[in-house]
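*Asks:* below is the sequence, then the predicted model.
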Amino acid sequence: KDFFIFSDFGSGQYLELQEKLKNPFMILDHHLPQGIGNKEEKSQIEDIYKKTYRWHLNPYFYEFDGSSEISGSGMSYFFSKCLNEENLDLSIIALIGANGDIQNKGENKSFTGLNSIILEDAKKSNLIEIVNDINLSLIKPLNQALAYSSEINLPGLSGDKNKTLKFIKRLGILIEKSDGSIKALMDLNQEEKQKLTSALIEYVSIKSNIEPNEIINKLIINRYLLKNEKFGSDLHDINEFSNLLNACGRTNNASIGIAIAMGDKKNAYSQAQKKLEDYKKMLVKALSWIKEEGKIKESEYIQYFFGEDVIPENIIGTVSSMLIFNESEHIKKNKPIFGYAKRKDENVYKISARAHDSIIKRGVNLSEAIREALNLSDLDVLGGGHPPAAGTKVPINKIQEFLKNCNKIIGNQLN
């Protein structure tokens, strides 16, 4: 019989897999196991471990947090390392996956927990270099990187690449190349980077009334560069590499992303760059539509939007993430956001929920909330994920009841 490996999936469905799948299988997942609302339910997690450990590998069994300390790719990496110690070269793929799951949440965007062990493997294998750098895209034109940064909010400048270009020029930085194109961050020398850093700290401090130390902590990050990749390419910085692979998946071209991860840096890479441009256009269109048409609706404790015929199911999660995690003035950070889009050929909505760190610290757990809301809505549907990011699918005729129950449960969590 064929042997199945469920990677980045399966823990939330292990009972159904155990009951219905006749083939032998293994689960390598980092999500909370089925029936578990949060990581504090240690005795229940231990019970699941005892029943399933022969074929089910999950970080929560060993008191590691799957939402921040290891991703699905990391779980697969440790499995591959057990098969063959020479698989250390796969450590960089695991880190790219962790970056894609926004798990570089330690100081200066460092990795923690099991991800830090994977990073040590990559360093020992001389595959990765860590540099202190400005928290901007390494390869985008600098004025665009500043204007559209999801990390740095510049009141009066953010969202306007012409204004950010003037801001840079006023610093005395020669921003244009000999061919007339705009330099990227990677083109600046150390002196120019220092000028830019000082100016950004001063500007944000004055405009946003934020202490310089707080700005520095967000502005200066660890950048992870892959030593065997071409300087300035989409594959050199693990953040750009992650964006490229994500674009392949979100545009239904997963095979191209897999080929790149396996080493195809020619044909697959050029195809992926085209998919990345397509993906960016989809996101810009989606975000502009939401903002211009005022599509965000609010309840007392949640906010939500319907993608209609503009935002398809394959990017509803990304759009929800960008709205809640990016520096957006028209989205409230004190309420989780629920995006939903109709699934193709099904009479259901795909739900993607996201919550900002500030309310996770106050007790919001979206994985738990979605499971409870499904139960209150009398829906026998699987759902869950992590405290800041979770999802499910809901019949079209049940969406309002489901959202009403989500609002009630989030209110209970906050209060």
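*Replies:* Here it is on my side, so go on.
*Asks:* hey, let's count contacts and neighbours off CA atoms from now on
*Replies:* OK.
*Asks:* helices along the stretch 301-415 of the chain, start to end?
*Replies:* For the stretch 301-415 of the chain, the helices defined by DSSP state H, counting those that start in this stretch occupy 313-325, 357-360, 366-376, 399-414.
*Asks:* any chance of TSV for the ones you listed, columns distance to G384 and mean neighbour count?
*Replies:* Formatted as TSV, the helices of the stretch 301-415 of the chain follow (distance: least, C-alpha to C-alpha, whole Å; neighbours: other C-alpha atoms under 10 Å):
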stretch	distance to G384	mean neighbour count
helix 313-325	13	21
helix 357-360	15	15
helix 366-376	4	23
helix 399-414	13	18
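*Asks:* name the helices or strands packed onto the longest helix along the chain?
*Replies:* If you go by DSSP state H, the chain has its longest helix at helix 267-293. With contacts taken as 3 or more C-alpha pairs under 8 Å, 6 or more residues apart in numbering; DSSP states H and E, helix 267-293 sits against helix 238-250, helix 254-261, helix 313-325.
*Asks:* what angle do the shortest one and helix 238-250 make?
*Replies:* When axes from the mean of the first three to the mean of the last three C-alpha atoms, to 10 degrees is applied, the directions of helix 254-261 and helix 238-250 differ by 150 degrees.
*Asks:* tell me the helices and strands packed up against helix 254-261.
*Replies:* helix 238-250, helix 267-293.
*Asks:* deepest-packed of those, please.
*Replies:* helix 238-250 (a mean of 22; mean count of other C-alpha atoms under 10 Å).
*Asks:* structure B:
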Amino acid sequence: MSLHDDFVDAATKAGKEFVEVAKGKHVALVTHFDTDGLSSAALLELAFDRENISYVTMHAQSLDEIFLDSVFKTDSDVYVFADIGATVLEKISEFANDKLVFVLDHHEPSTNDNLHLVHINPLVSGVTEKNSISGSGVCYFFAMGMNKDNRTLAHLAVIGAIGDSQEDNGFQDLNNRILQHAVIQKTVVLSKQIKLYGINSRPLLKVLEYSSDVDIPGVTNDPKGVKDFLDDLGIMWEWNGRLKKWFNLRPFEQAAITEKILELKGAQEDDSKLLVYAYSLPNAPRREMIDIRECATIINASGRLEQYRVGVNTLKGDRDAAQIASMNLRVYKSAIRDALQIVDDKRAQGTLIENDKLVLIDFENKIPSSIVGIVASILARNKIYREGVVVCTLGETSTDEIKVSLRVSLSAKDFKLQEVLSDAVSKVGGTSGGHDNAAGAVINKDKKEEFIESIKASF
């Protein structure tokens, strides 16, 4: 068997073991708070419901001692950590005592010791490819071990993987297996379309105006150019006083726009980079959630605003929750705009720590700590920074701690941000985790200045 098969075998065996010991018992489920974590929660809750297993669900940004203490005070019979836990296995083991614990994760483990935990992780099975599987993907194979009928939940793992930025015009082996299950179950529809974001949620005029991923000559960032573009094609962008969206267009109009964009791009770019895979949810609770990329963004917003139940219930198909989730996205985007304005203000005031290797922004208590990672990602993708510049963002949590996020700009490779951050955190105390190109940590507030000096010295 391949290493991928070894992992699937380990995950399904763990699922079988779990369902045998959990029936008639109470389960405490703990997941991360982002799209992948909330997808993990929705997937496992539906799998537990299928087996009539009772449970309580909790969500966390990180697993500190106070939170772990509260988890194990639920006095449950079985504990499941999903998309979280691998980076603090020793701590979980300390609190668990002799309780049965399953850790379903894809992050770098803090130890390879057994610790009497059931730890299912592709890295433990030797699967080391970046983006091979998400946390919700691990949960999917675990759920398949519980009951083969859980193949109907594959779409939730696809949402989680896309939310975790694991799709790059296609998926790698394990994620691709899950996608194929979802396609066969008809819970995901796979197609090819021009690389435009917001097709189901934004007016057509805005989709084309903000088409920075494609950068259409004479159209992108040019409102008048957008209207001229559509007028030349004979496509009406308004109907009865309402702005049209992509789905309002007839198929031949969509095709005409696609062909014209490819023509305008000419030899500048390979068509394969402009025509990308699109993943659709035919049973989405709202139209703007049909495109999985947009759905993942909406779910992430609820997680970042700490409205976890809204995100999970939306993923489970609750239309009322989905309406709230869509509204949460607007609030979330406003918070992001405020954060980016703070960056601009700090740069203008000369208070931004910025050099040719590192950009560090301390937001203090001015933005929700749950969005510092997203802001770091946005800044890292911004073309004002050259490839390889590391972006570090800090924000104060409601418990008087500091949330830290590290990202590397553009498509830089061969970075080990998780190792860099782990080293810095080891000097001041706290918890850290993540991947080579994205890492996060939580430290004590009184250690902030010492931490900043340590990070600066690392670059």
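*Replies:* All right, it came through fine. As the structure is a computational prediction, the values presented were derived from the model and not from experiment.
*Asks:* could you get me the TM-score between them?
*Replies:* With the length set by TM-score structural alignment, normalised by the length of structure 1, the two chains reach a TM-score of 0.83; 378 aligned residues with a C-alpha RMSD of 2.6 Å.
*Asks:* quick revisit: using JSON lines, lay out the helices of the stretch 301-415 of structure 1 together with distance to I118 of structure 1.
*Replies:* Below are these laid out as JSON lines (distance: least, C-alpha to C-alpha, whole Å):
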{"stretch": "helix 313-325", "distance to I118 of structure 1": "26"}
{"stretch": "helix 357-360", "distance to I118 of structure 1": "25"}
{"stretch": "helix 366-376", "distance to I118 of structure 1": "26"}
{"stretch": "helix 399-414", "distance to I118 of structure 1": "34"}
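*Asks:* quick revisit: right, and the helix or strand after the longest helix of structure 1?
*Replies:* strand 297-298 (DSSP states H and E).
*Asks:* mean per-residue distance, that next one to structure 2?
*Replies:* Here the mean offset of strand 297-298 of structure 1 against structure 2 after fitting is 2.1 Å, by mean C-alpha distance after the TM-score superposition for structure 1.
*Asks:* tell me the residues of structure 2 aligned with that strand.
*Replies:* The aligned range for strand 297-298 of structure 1 in structure 2 is 353-354, by TM-score structural alignment.
*Asks:* follow-up on the earlier one: got the helices and strands packed on helix 267-293 of structure 1 as CSV, with distance to D2 of structure 1 columns?
*Replies:* Output for those, formatted as CSV (distance: least, C-alpha to C-alpha, whole Å):
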stretch, distance to D2 of structure 1
helix 238-250, 25
helix 254-261, 21
helix 313-325, 29
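*Asks:* H236 of structure 1 is nearest to which of the helices of the stretch 301-415 of structure 1?
*Replies:* helix 313-325 (23.0 Å; C-alpha to C-alpha).
*Asks:* which elements pack onto the closest one?
*Replies:* Checking 3+ C-alpha pairs under 8 Å, 6+ apart, helix 313-325 of structure 1 ends up next to helix 267-293, strand 337-342, strand 348-354.
*Asks:* would you list these in TSV and tack on distance to S73 of structure 1?
*Replies:* Below are these laid out as TSV (distance: least, C-alpha to C-alpha, whole Å):
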stretch	distance to S73 of structure 1
helix 267-293	20
strand 337-342	25
strand 348-354	21
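*Asks:* out of the ones you listed, which is closest to N222 of structure 1?
*Replies:* helix 267-293 (24.0 Å).
*Asks:* now do the closest one against helix 238-250, angle only.
*Replies:* Using the same axes, to 10 degrees: helix 267-293 of structure 1 against helix 238-250 is 80 degrees.
*Asks:* now do helix 267-293 of structure 1 and helix 313-325, the angle between them.
*Replies:* 60 degrees.
*Asks:* out of the helices and strands packed on helix 313-325 of structure 1, which gets nearest to A199 of structure 1?
*Replies:* Comparing these by C-alpha to C-alpha, helix 267-293 comes nearest, at 28.2 Å.
*Asks:* for K50 of structure 1, find the nearest of the helices of the stretch 301-415 of structure 1.
*Replies:* helix 366-376 (22.7 Å).
*Asks:* counting contacts, what elements does the closest one pack onto?
*Replies:* strand 383-385, strand 389-395, helix 399-414.
*Asks:* what's the closest of those to I316 of structure 1?
*Replies:* strand 389-395 (10.5 Å).
*Asks:* which strands and helices sit next to that closest one?
*Replies:* strand 348-354, helix 366-376, strand 383-385.
*Asks:* just put these in CSV and tack on distance to D121 of structure 1.
*Replies:* Shown next, in CSV, are these (distance: least, C-alpha to C-alpha, whole Å):
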stretch, distance to D121 of structure 1
strand 348-354, 32
helix 366-376, 32
strand 383-385, 28
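*Asks:* figure out which of those is closest to Y49 of structure 1.
*Replies:* Using C-alpha to C-alpha, these put strand 383-385 closest to Y49 of structure 1, at 18.2 Å.
*Asks:* how close does that closest one sit to structure 2?
*Replies:* Strand 383-385 of structure 1 versus its aligned partner: 1.0 Å mean (mean C-alpha distance after the TM-score superposition for structure 1).
*Asks:* residues in structure 2 aligned with that strand?
*Replies:* Counting by TM-score structural alignment, strand 383-385 of structure 1 corresponds to 432-434 in structure 2.
*Asks:* quick one: P141 of structure 1 and L185 touch, right?
*Replies:* Yes: between P141 of structure 1 and L185 there is a contact under C-alpha atoms under 8 Å: 7.5 Å.
*Asks:* for the stretch 101-250 of structure 1, what spans make up the helices?
*Replies:* 114-124, 142-147, 161-170, 190-208, 212-219, 238-250.
*Asks:* which parts of the longest one are buried?
*Replies:* Residues of helix 190-208 of structure 1 classed as buried: E192, K193, L196, T197, L200, I201, Y203, V204, S205 (neighbour count, 16 or more other C-alpha atoms under 10 Å).
*Asks:* let me know the angle separating it from helix 212-219.
*Replies:* 120 degrees.
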